[in-house]
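# sequence and predicted structure below; questions after.
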Amino acid sequence: MSSFDPAFRPIRVAVDIGGTFTDLQIFDARSTQVHAWKTPTTPADPSIGLMKGLGEAAQRFGFTLADIGLLLHGTTIATNAVLERRLARGVLVTTAGFEDVLEINRHVRRDIYGLAPDPLPTLIPRDRRLGVLERMRADGSVETPLDQVALQGLVERIAALDGEAVAVTLLNSHANPAHERLLAAHIGDALPGLPVSISADVSPEIREYERSSTTVLNALLVPVVRAYLDRLERRIGEDGFSPSIFLVQSNGGVCSLRVAAEQPARLLLSGPSGGVLAAARIARMLGRGDLVAVDMGGTSFDVSVIRDGRGSIITQGEIDRLPVRLPMVEMRTIGAGGGSIASVDASGRLTVGPRSAGATPGPVAYGRGGKEPTVTDTNLALGRIDPDYFLGGTMQLDMPAARAAIADRVGAHLGLGLEQAAEGILAVTNAGLGAAIRLSLFEKGLDPRDFALLSFGGAGGLHATDVAAELGIREVVFPRDPGTLSAYGILFADLAQDLARSRLLRVESGQLAAIAEAVAALREEADARLARDGVAPSDRRIEIAADMRYHGQAFELLIPWGEIAAPDEAALARLAADFHATHRQRFSYANPDEPVEIVTLRATAIGRLQKPEPGVASPAPRPARKGTRRAYEGGAWRELPVWDRDALTAGSTIEGPAIVEEAFATHWIGRGWSARLGEAGALIATRDSNGEAP
């Protein structure tokens, strides 16, 4: 495996391509400094924006594209393709009689009182779902052999349907994948070049609907992601640009281009997972184990909970109501960002989001044709953003246009003046942000008052103290370069691949040999994958976890088991105790006398990449207090102090209301809050002890 060699190519770059901006963090081994850069995303071809950002950063920070030895790449390409339905034309091959699993789904009704509920999406229509005669039993034994004669007819039907990708999900293939592999080989031989995804590789777990949905998503994404990777690879060689490239996965680890091309469903939370990595790192650096991390960018607001310095991993998520049965960082996402559009509906109700102006045309203030006011326009209209210092002064904002849009599109419809309409937009926005945080904590039985709020993303700092005050949180952490923090987290990522094997096993002494055998098999396969990626044995780590439940339950909890290799009675007892404790914390009860089952064993194969060791940035040699700016606060226009984040020193004390500016973010320090520099250059705001404004 190619690794980061600072003596040969000293630049390591992490990039997070979002819906509005492409964020970069650049580590220069020559100076040990980390630099942040931001450039608009180019949705038609994100590689254009990526290369443009790299070129701008190279010119700004004094390196060449040939100096880049490692590129760690987070992207929303897979997510956006699903949301916008820019997917390949797919064909599903399944066991005869089970062609309708995708439509039957789980019969979950989100609007239980709706007379005409919106059906769950089905990505492959009925005429492109093909049944094949075969049958595996739940124990993996063959009931009906695969009909070899029918295979040729199946290939002809696939060819006639003009499919661009094929998904294969056969009944009980998690127990025995032999038939899926035979089908994939036959289709591949007969129709070379046609991508085939099988559930035994993508999601080899029980539950037919979730396994089928995940495999179908993966298959339909293969041509989309491969096309992007092809465009990216064609750029290698331009101006000496030839780094080792790894893509960020939903689990917070990175993978090779080969893995990304074969299993693009693992990229669905690619960019946001970097924020969780960064939050966990900052929690450890600050000695604050419990943080609620919020990432507010241009289009979305992501909430993740850090406990004991670690983020949570879940084994199933969803995107646009489609289940994805793959490990991913746990986060809650709502459509609320700087580009979220404010409007008044037919009933006279003010709403903000989830519609977003995105990168094109963007907020009204961008001057790119946007007509509808956004959250960014609102903060600008109230004086919280400097129109001449947006993105560090590289982009001018049109304040009169933003104010006019708010007055015309919101104020006039509600009978409110400009300032009152703008304050209403912020109130609705902050209420939505607070609700997402509450739900993320309450569902785990956690109290917001026990947490500090870590605020990042380009828009997060303008809302953090107001949202924290609403939740009863008394401390807000603004990390360095918050506008590119997800890219910062990616900078420290490791290679990671997830493996899973579903097998029902009681957690008891009589099953210890079977459990140990399953763990050993998983570890052997995980080690082989790391070897295939070129990871040296000394850089390999394999962590085991188990999906567990009480006998008779229909859901499981993911319980980490560490680097266990040969479980004994004590290790099994510890695993059971951890399950009971987690169940009690999550649901307020536990039944230690009830039988406990392992449903699925999991392994995470981790290949440690060489980590950068950033130096400590010195304060800029200029006054920390920039001056004052007229801003609307507390029902009146006031002259508020404006501080320069990069020039702050340990002795600087900021009393709210105040504004703190840096190149790619602005922070609002609300009334009743004060802020000082803490460890690792973090700006830490605390609320007055009485919780009231002075």
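Right, received. Where do you want to start?
# from here on, just use CA atoms for contacts and neighbour counts.
Fine.
# the helix or strand containing residue 642: which residues count as buried?
Here residue 642 sits within strand 636-644, counting by DSSP states H and E. Of the residues in strand 636-644, 640-644 count as buried by neighbour count, 16 or more other Cα atoms under 10 Å.
# how far does stretch 277-295 stretch from start to finish?
Start to finish, the residues bounding stretch 277-295 are 12 Å apart (Cα to Cα, to the nearest Å).
# one more: stretch 200-214?
From its first residue to its last, stretch 200-214 covers 11 Å (Cα to Cα).
# one step back: same for the strand holding residue 642, what does it pack against?
strand 625-633, strand 658-662 (3 or more Cα pairs under 8 Å, 6 or more residues apart in numbering; DSSP states H and E).
# go again using 10 Å as the cut-off
Under the contact criterion of 3 or more Cα pairs under 10 Å, 6 or more residues apart in numbering; DSSP states H and E, strand 636-644 touches strand 625-633, strand 654-655, strand 658-662, strand 665-669.
# could you look over those and pick the most buried one?
strand 665-669 (a mean of 26; mean count of other Cα atoms under 10 Å).
# what residues are up against residue 452?
283, 288-293, 306, 468, 473-477, 684-686 (Cα atoms under 10 Å, 6 or more residues apart in numbering).
# which among those residues count as buried?
283, 288-293, 306, 468, 473-477, 684-686.
# state whether residue 280 is indeed within a helix.
Yes: with the criterion set as DSSP: H, G, I helix; E, B strand; the rest coil, the secondary structure at residue 280 is a helix.
# from residue 494, how far off is it?
Residue 280 sits 14 Å away from residue 494 when distances are taken as Cα to Cα.
# more neighbours, these two?
It is residue 280, of residue 280 and residue 494, that has more neighbours when counted by other Cα atoms under 10 Å, with 24 against 20.
# isn't the more buried one right up against residue 308?
Yes: assessed by Cα atoms under 10 Å, residue 280 is found in contact with residue 308 at 8.7 Å.
# quick one, what contacts the closest residue to residue 396 other than its chain neighbours?
Closest residue to residue 396 apart from its sequence neighbours, by Cα to Cα, 6 or more residues apart in numbering: residue 388 at 5.4 Å. Residue 388 makes contacts with 394-399, as judged by Cα under 10 Å, 6+ apart.
# make a ChimeraX selection of the buried ones in those.
Entered in ChimeraX, the line below selects the buried ones among those, by 16+ other Cα under 10 Å:
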select :396,397,398,399
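# try this one next to it:
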Amino acid sequence: MKVAVDVGGTFTDVLAIDERGRYSRAKLRTDPRDLSACFLSAVKTVLSQHPSVGVKPAELLYGTTHALNALLTHDFPPVGLIVNKGFRELLETARLPVRGGGPAVGERPAPSRLVPLEQVRELSARLDADGTVRVPVDEGEVLELARRYRSSGIRSVAVSLLHSYADPIHERQVAEIFRREAAELDVILSSDVLPALREYERTLATCLNACLIALTEKHIRKISDDAPSDHFYLMKSSGGLGSARSVARRPLSTSLSGPAAAVVGAAWLGHQVGIDDLITLDIGGTSTDVALIREGEYALTTAGEVAGFPWKSPMVDLFTLGAGGGSIAHEAPDHRWHVGPESAGADPGPICYGSGGDRVTLTDAHLVLGRLPEALLGGELTLRSDLARDALAEFGAARSLDAEGAARGILEIATHQMCGAVRRVSVLRGHDPKHYALFGIGGAGPLHAAELAALLSMRTVVIPPNPGLAAPHGLMVADIREDFVRALGRVEEAVDVGAVLRGFRSLEKQGRQFLVEEGATSGSVRLQRAIDMRYAGMLHETTVPLSAHEITPTEISDAVDSFHREFERTSGHSHRGVESVELVNLRVTATAERSKAPLPRHTGAESKAPRPREVRRVGFLHQRNLLKSAVFDRDSLPPGAAVSGPAVIEQAESTTIVPPEFEAIVDSIGNLIIRPTAEQEHGWAGVSR
């Protein structure tokens, strides 16, 4: 049996599946004060509900917001930083405009400082760009730094020395001296965290890991000590799993753990039903995460951000919008209404939770419009529509709007914000959303998916059998993965093919060793080579996969040609023949395939003409009046069942909206496939304003 848990900002979702495909699921309120307890409570709950009561799970899988929460709140212990002489203000300098035609960056305020300037120490040692030692490490100088850090109460020290990506010798000498003199200090080396070009990003990544390492090790240890399984894996931002042992040393890799898991799960499920081009709409309590999946593969980026900090390691390429079910509606100084990014969170939550919340949220609007039932979580959470209605009436009073009018306004604003997020990952990157299906996942994704698809002329919406459990399902189907990088820094004409091949083989050796330590068998191992490329002087690279085992001048030339084509596809032009192409980094992705848990099969009544549980009045996007709508229990809809809008389909962890002139059909494995009816083929018809 495998148990997967995703601890989100508002709810904790958990799924257990045994080798026979039998599963149990649960959704619990998250207690942000103790995420370890949330994880363990979720495991206990789902195991108690599973048919195989008393069976010890073979694996525990974890999607976590622990690292991200710490970065967002700056809730971590003080750390130290060791750099080369003359680079003490490296974090302050970051990337600023350069005179004389250089790239202008630094268009926004720098992120908050992670290491106080008084805790940044300098070393005289120096390497050249090719790794040649110019000034050796002075052991006495390092010993003095170790003593000073130990006496100051610092417990983690980041070490980021110039050109350590070319040769980590100086950083490793520093670490060895610290181990002898101050073994109680955690020393984190940039050559271990991000051995790639760009001093600022490499130093920042090292500091972020240093900030998180003590907290993460404590968090993971607390779970591991009490977890009812010997195999404990965490989801990483790249969409791969890592053991607790490996992740504990690189905690920043889990910062987008839950959202990445949901994308992985959507890609796998889409492939199972023959839909390989899709856009995920993952709406939770605090945010909306959107990602594009093309030909069954989700995109990765090395130009992402984590809590406002640039992050150069591979992560699932998704756009996060601060608008979710708990997002607060407010009037800005310009007198416009906005939804988010501030959220009511799990405590106190929306006004309708009756837990002391006093600011109107998107969930309150859904409830007043009849789009949500009077209770969530299978009846465990009763919603107070009276409280929500009074608050919305007060919120809309200045604009002469009643409660329903205010709720419609909030719904429209949030939906159009989400529409912009979908365009960010599609239109702005050279993809027409009309050619993609929209996957509505998360607790609130199905509430918005069909109406959002209509705005974007997307003809197919897929709502999985358990949309609120997309992240746990992604954990179930994810593989073990790690990315290895080595700086190259050569223009195409100056590339040494032999050096490139040696670099790849070295990275592949590291990859195989890592997977063996993770418990992978040799037959499950895959190694994928790639090169980061850019036009000379540009800030961001494009990663180009390689297919050939041997590296030849022809292979390099073909890769550069692929770079030109991809740049032109996404940007509308290329600089072929004008600008030199730089081969910045070599990359190897090491993957070990895991056995996939059986896909949970939908069970239900055999009637293909389902009867609604009730009829109630429901508000829909761009409809002035509430419409009489049939309400169905999703568990009562068998494969082949068809539901015509306007309708609402409810289940324990999510609610699906079927707008007027749309139809939802249950496929063979329980997905809801929502498409416009014949009269609605050309987009959103019957819009009433």
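Cool, got the structure. All figures in this text were calculated on a predicted structure; none of them were measured in a lab.
# what would you report as the TM-score here?
In this superposition the chains share a TM-score of 0.94, using TM-score structural alignment, normalised by the length of structure 2; 673 aligned residues with a Cα RMSD of 2.2 Å.
# any shared contact partners between residue 280 and residue 308 of structure 1?
Residues touching both residue 280 of structure 1 and residue 308 (Cα under 10 Å, 6+ apart): 288-291.
# which one of those sits closest to residue 532 of structure 1?
Nearest to residue 532 of structure 1, judged by Cα to Cα, of these is residue 289 at 35.4 Å.
# residue closest to the middle of structure 1?
residue 272 (2.7 Å; Cα atoms, centre = their mean).
# what ranges does the stretch 251-400 of structure 1 have for its strands?
254-256, 291-296, 301-306, 313-314, 317-319, 322-324, 328-329, 332-334, 340-344, 350-356 (DSSP state E, counting those that start in this stretch).
# what range in structure 2 does the second one sit on?
Pointing back at strand 291-296 of structure 1 there. Mapping strand 291-296 of structure 1 onto structure 2 (TM-score structural alignment) gives residues 278-283.
# can you point me to the longest helix in structure 1?
Looking across structure 1 with DSSP state H, the single longest helix is helix 208-235.
# quick check: most distant residue from the centroid of structure 1.
What lies farthest from the middle of structure 1 is residue 149; by Cα atoms, centre = their mean that is 45.0 Å.
# which one in structure 2 is aligned with that one?
Using TM-score structural alignment, the equivalent of residue 149 of structure 1 in structure 2 is residue 140.
# just checking, its match touches residue 177?
Yes: if you go by Cα under 10 Å, residue 140 of structure 2 and residue 177 touch, sitting 9.5 Å apart.
# between those two, what contacts are shared?
Common neighbours of residue 140 of structure 2 and residue 177 are listed as residue 146 (criterion: Cα under 10 Å, 6+ apart).
# distance from the strand holding residue 642 of structure 1 to structure 2 after superposition?
By mean Cα distance after the TM-score superposition for structure 1, the fitted strand 636-644 of structure 1 averages 1.9 Å away from its aligned residues in structure 2.
# and for that strand, what's in contact with it?
Contacts of strand 636-644 of structure 1 with the rest of the structure, by Cα under 10 Å, 6+ apart, involve 382-384, 386, 419, 619-620, 622-633, 652, 654-663, 666-668.
# repeat that for 6 Å
Residues outside strand 636-644 of structure 1 that contact it (Cα atoms under 6 Å, 6 or more residues apart in numbering): 624-631, 658-661.
# reformat those as JSON lines; add distance to residue 246 of structure 1.
Shown next, in JSON lines, are those (distance: Cα to Cα, whole Å):
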{"residue": "624", "distance to residue 246 of structure 1": "39"}
{"residue": "625", "distance to residue 246 of structure 1": "41"}
{"residue": "626", "distance to residue 246 of structure 1": "41"}
{"residue": "627", "distance to residue 246 of structure 1": "44"}
{"residue": "628", "distance to residue 246 of structure 1": "45"}
{"residue": "629", "distance to residue 246 of structure 1": "44"}
{"residue": "630", "distance to residue 246 of structure 1": "46"}
{"residue": "631", "distance to residue 246 of structure 1": "44"}
{"residue": "658", "distance to residue 246 of structure 1": "41"}
{"residue": "659", "distance to residue 246 of structure 1": "38"}
{"residue": "660", "distance to residue 246 of structure 1": "35"}
{"residue": "661", "distance to residue 246 of structure 1": "33"}
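# of all pairs in these, which one is the farthest apart?
Between all members of those, the farthest pair (by Cα to Cα) comes out as 624 and 631, at 19.3 Å.
# circling back to that earlier point, show me the shared contacts of residue 280 and residue 308 of structure 1 that map onto helices.
Per DSSP H, those never map to helices.
# identify, from those residues, the entry nearest to residue 124 of structure 1.
For those, the nearest to residue 124 of structure 1 is residue 291 (40.9 Å; Cα to Cα).
# got the contact list for that closest one?
For residue 291 of structure 1, the contact set (Cα under 6 Å, 6+ apart) comprises 306, 451-453.
# what residue of structure 1 matches up with residue 670 of structure 2?
By TM-score structural alignment, residue 670 of structure 2 lines up with residue 681.
# sec struct for the nearest residue to that match once chain neighbours are set aside, please.
Distances taken as Cα to Cα, 6+ apart place residue 480 nearest to residue 681 of structure 1, at 6.1 Å, with adjacent residues excluded. Three-state assignment for residue 480 of structure 1 (three-state DSSP): coil.
# residues in structure 1 aligned with the host helix or strand of residue 503 of structure 2?
Using DSSP H and E, residue 503 of structure 2 maps to helix 497-517. The alignment of helix 497-517 of structure 2 onto structure 1 (TM-score structural alignment) spans residues 512-532.
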